[in-house]
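>>> Quick one: sequence and predicted model below, then my questions.
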Amino acid sequence: MDTDKHPLAENALGGFLRARRAQLRPDDAGLPTSGRRRVPGLRREEVATLAGVSTDYYMRLEQGRERHPSRQVLEAVAKALRLDEDAVAHLYRVATPTTRRTRRAPRIERVGPHLRQLLDTCSDTPAFVLGNSMDILAGNQLAAALFAGFRSCDNLLRMTFLDPAAHAFHRDWDRAAASCVAALRRAAGIDPDDPRLIEIVGELSMKSADFRALWARHDVRGKTREAKLFHHPEVGDLELHYEAFTVNSAPGQQVIVYQAEAGSTSADALALLGSLTALPTPQRALFAGPD
């Protein structure tokens, strides 16, 4: 693959600023809205005024011609665009000059034996390991049972956008899809030259119009905790809360643990799922991971 032509070889700072500007309404920023506007969000000159910089300077930021903005300028732009904590961190990352992209061999992500053992000890709740590009690298038996309706448990993005089972499985598919893409966008800001991430973005950009639309929004969000609404074909509706834990021994990997509230109908359904799928052999083979 020519890395100069990969789908992340873009003016990342400019794309991010344009997308965030388009999603901020004038009244959100305390600006008057009288008269006909040609753009749905803020104009460049409005962001520049709010940030206290010249319109020409802000335009150079969006066009990628200003490659060394000061932290003070970035802070002012972040405030003008009402960026949250995740978005501010992403802004600083994409605004930092990087060396020229070079061809890099794909890195095979592996899950250590002790981490696999830890997953298996979480027998009453789904737990799995996500890689940097949201590949499911390993999981316990209950996680395999939870995702059993999918053709392959290889990558959360591919499962969400390319598997027909996703819309029935996610009771709020729009929210689930937006969350996945925002997490991938964050990963792209950290390591835009990751070959596996480039592959995933390229494949989904070609195969899914929904992914392309969400990717163009430049939303950024890290996985921490959130309620997930699922519908399992065997046990029905589930409301599960997840926690994400970073793996210090494997940068980029996260352990995701789903839990049901004690005494809830979801806890009963999860227990039923565990009893229905109890098998004498491990289920790790269902988690395909990257090719």
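Yep, it's here. Numbering: from 1, shown residues only.
>>> Please count neighbours and contacts with C-alpha atoms only from this point.
Will do.
>>> Contact partners for the nearest residue to Val257 once chain neighbours are set aside?
Spatially, and ignoring its direct neighbours in sequence, Val257 is nearest to Ala127 (4.4 Å; C-alpha to C-alpha, 6 or more residues apart in numbering). Going by C-alpha atoms under 8 Å, 6 or more residues apart in numbering, Ala127 touches Leu119, Gly139, Asn140, Leu142, Ala143, Val255, Ile256, Val257, Tyr258.
>>> try this one next to it:
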Amino acid sequence: MGKPLGDFIRAKRDSIQPESLGLPDRGRRRSPGLRRLDLAARAGISVEYLTRIEQGRDRNPSRAVVNALADALSLAPSERSHLRYLAKITGDQCSAQIRPAPPPRQVRPAVLGTLRLLEPGIAIVTNRLGDVLARTSAYESITSGSGLLDADPPNLTRFVFTDPRARTFFADWDDIADEHVFDLWLAPSVENSEWLTAELGPVAGPEFTRRLNRHVVPRRGPLRLNHPAGHELRLLRETFELPADAQQLVVLHPADERTARAVDELNRPAHGRLRSIS
């Protein structure tokens, strides 16, 4: 995955107008945004050191340096968390001696039991790579006809970037695409993310790679779906981390009465079928 820490710092630096930080306009530049010299001065580090970090030649900056860069870039809390996470996994790359195991794809019986309790609600169990590991019948209903569950096993990230139907099914496809590439950075290990990138990249093309490397922290607003049956669904999402399994339980709720009626209509013939993919 190249140099994620440096890529993120450079992307944020390029997105900042110097005037917004009270810095003088230094005239036309070859590239937009904040100059490396200005960022280094604000963070209290040398330009040479900042260059090494951005180019991936220094992969173990101290916590104080990471915090100083976060302050200098005026990062939002979610962006600060991402910067610290990238610094951690960059350092882990340098020190790791054993290749981590792939993420578990089996769902524990207790988690499956929780899904059954959520019926007839809409819920799935997934991992950071986008594998749909288990789902309620209502989730099958709201995605029926979209192609999302056609693969064996289904993978949300692959569907978003390789199936043209995804751009119609997800009303906010751009935001959803940013969510899925961002979650790859939060996968259990860099190696697992690299494995998926090697498999997905050749078929997803430059759009996937571009989004992966620009590190946009997603907003994760309501999920808007255009169901093939003609329903426009608006769903609120709650994500519950299952850290011992490197998985998430995602529960979706209708955001309005119109969506609630549509979900009831779609779910009526399918209620009761719980699916788990191992």
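Received, thanks. All figures in this text were calculated on a predicted structure; none of them were measured in a lab.
>>> Serialize the contacts of Ala127 of the first structure to a markdown table and add fields for secondary structure.
A markdown table is the format used below for the contacts of Ala127 of the first structure (DSSP: H, G, I helix; E, B strand; the rest coil):
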| residue | secondary structure |
| --- | --- |
| Leu119 | helix |
| Gly139 | strand |
| Asn140 | coil |
| Leu142 | helix |
| Ala143 | helix |
| Val255 | strand |
| Ile256 | strand |
| Val257 | strand |
| Tyr258 | strand |
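>>> between those, which has the most around it?
Gly139 (29 neighbours; other C-alpha atoms under 10 Å).
>>> Can you lay out the contacts of Ala127 of the first structure as TSV showing distance to Pro40 of the first structure?
Shown next, in TSV, are those (distance: C-alpha to C-alpha, whole Å):
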residue	distance to Pro40 of the first structure
Leu119	47
Gly139	43
Asn140	46
Leu142	45
Ala143	42
Val255	39
Ile256	37
Val257	39
Tyr258	38
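>>> on that earlier part again, relative to Asn60 of the second structure, how far out is whatever residue of the second structure lines up with the residue nearest to Val257 of the first structure?
For Ala127 of the first structure, the aligned position in the second structure is occupied by Ala123, per TM-score structural alignment. For Ala123 of the second structure, the distance to Asn60 of the second structure equals 39 Å [C-alpha to C-alpha, to the nearest Å].
>>> Wait, a helix at Pro164 of the second structure?
No: according to three-state DSSP, Pro164 of the second structure belongs to no helix; its state is coil.
>>> quick one: the strands in the stretch 101-250 of the second structure?
122-127, 132-135, 223-226, 232-242, 247-254 (DSSP state E, counting those that start in this stretch).
>>> ok, now how distant is the residue located most distally from the centre of the first structure from Arg43 of the first structure?
Using C-alpha atoms, centre = their mean, the residue of the first structure lying farthest from its centre is Gly35. It sits 37.1 Å away. Distance, Gly35 of the first structure to Arg43 of the first structure, by C-alpha to C-alpha: 14 Å.
>>> For the spatially closest residue to Gly252 of the first structure that is not a sequence neighbour, the count of nearby residues, please.
Nearest residue to Gly252 of the first structure, sequence neighbours excluded (C-alpha to C-alpha, 6+ apart): Asn132, at 4.7 Å. The burial count assigned to Asn132 of the first structure is 21, neighbours taken as other C-alpha under 10 Å.
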